[in-house]
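# I need the structure of the sequence given here:
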Amino acid sequence: MDITIYHNPRCGSSRNTLALIRNTGVEPIVIDYLASAPSHALLKAMITSAGLTVRGAIRTREAAYAELGLDNPALADDALIDAMLAHPILINRPFVVTPYGVRLCRPAELVLDILPLPQLNAFSKEDGEAVIDSAGRRITPG
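Predicted coordinates for the structure are as follows:
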């Protein structure tokens, strides 16, 4: 089963997403995108496949965003992608690619929409929020 996560081990959403993937019994391909950024074409394709705009996939709270003037609305998508690749911390995370689609998994449980296999066990996020019950079913808030 080919599942790839573009992962930042320092990010809670990324760690929770990885744990949800593993809760299906699958070990995904884990790419530390900070050390090994995707190509321009691949990043652009992932953003498009996830139904996002380039601006929707960039981390605006990172210092580099302001330092590089990336809030300039005149900047074209390709220039923004080039900046994201030059400074991978600007790529929002985690992106997950499965045979069922691509998602930017913020929040982590968005990965459940594209996983081909069911959850095997109960799962709670690092903050204690229950996401999957003991029968492997998604818990809906409310």
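
# all contacts plus neighbour counts: C-alpha atoms, from now on.
OK.

# all helices of the chain, in order?
With DSSP state H as the criterion, the chain has helices at 12-22, 40-49, 63-67, 77-86.

# To compare against the first, here's the next sequence to fold:
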Amino acid sequence: MKATIWHNPSCSKSRAALERLRDTAGIELETIEYLKQPPTRETLAGLYRDAGIPPREGLRTSGTDAKARGLTEAGDDAVLDAMAADPKLIERPLVRTEKGVRLCRPTERIEEIL
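Now for the predicted structure:
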């Protein structure tokens, strides 16, 4: 099974999800450090759609200026535009497999798609 993780190595949740993927037999893993290779707006929209969550649920508020910018109350288009322009606003880790997409917070949510 192929798995893709949008990863931030400085995040303990992201590291834990990556370790879980590496420990799973039969996983062909693609790791994308999203701060270095930001996903496009279209990619983000597809990931949140496939995860069944609105983009605002994937908005990182801790350690960002998302609240001050009004993004916690903004619509999907504004949130996606902001995330595409500033990937620090993307909550992590996002994981995609053939079984679906999950924002793996808590990390155990990864089990749903393995």
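
# hmm, back to that, a markdown table for the helices of the first structure, including distance to Leu34 of the first structure and mean neighbour count?
Shown next, in a markdown table, are these (distance: least, CA to CA, whole Å; neighbours: other CA atoms under 10 Å):
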| stretch | distance to Leu34 of the first structure | mean neighbour count |
| --- | --- | --- |
| helix 12-22 | 13 | 22 |
| helix 40-49 | 13 | 16 |
| helix 63-67 | 14 | 13 |
| helix 77-86 | 9 | 17 |
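
# want to throw those into CSV with distance to Asp32 of the first structure?
Listed next are those as CSV, based on distance: least, CA to CA, whole Å:
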stretch, distance to Asp32 of the first structure
helix 12-22, 11
helix 40-49, 14
helix 63-67, 19
helix 77-86, 13
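
# out of these, which comes closest to Tyr33 of the first structure?
helix 77-86 (9.4 Å; CA to CA).

# So which bit of the second structure is that closest one matched to?
Mapped onto the second structure using TM-score structural alignment, helix 77-86 of the first structure spans residues 76-85.

# Quick check: that stretch compared with the first structure, mean distance?
Its match in the first structure and stretch 76-85 of the second structure itself, once the structures are fitted together, sit a mean 1.0 Å apart by mean CA distance after the TM-score superposition for the first structure.

# residues touching the closest residue to Leu89 of the second structure other than its chain neighbours, list them.
Using CA to CA, 6 or more residues apart in numbering and skipping the chain neighbours, the partner closest in space to Leu89 of the second structure is Arg60 (4.8 Å). Residues counted as contacts of Arg60 of the second structure (CA atoms under 8 Å, 6 or more residues apart in numbering) are 66, 88-92.

# same question, Gly100 of the second structure
By CA under 8 Å, 6+ apart, the neighbours of Gly100 of the second structure are 50-51, 113.
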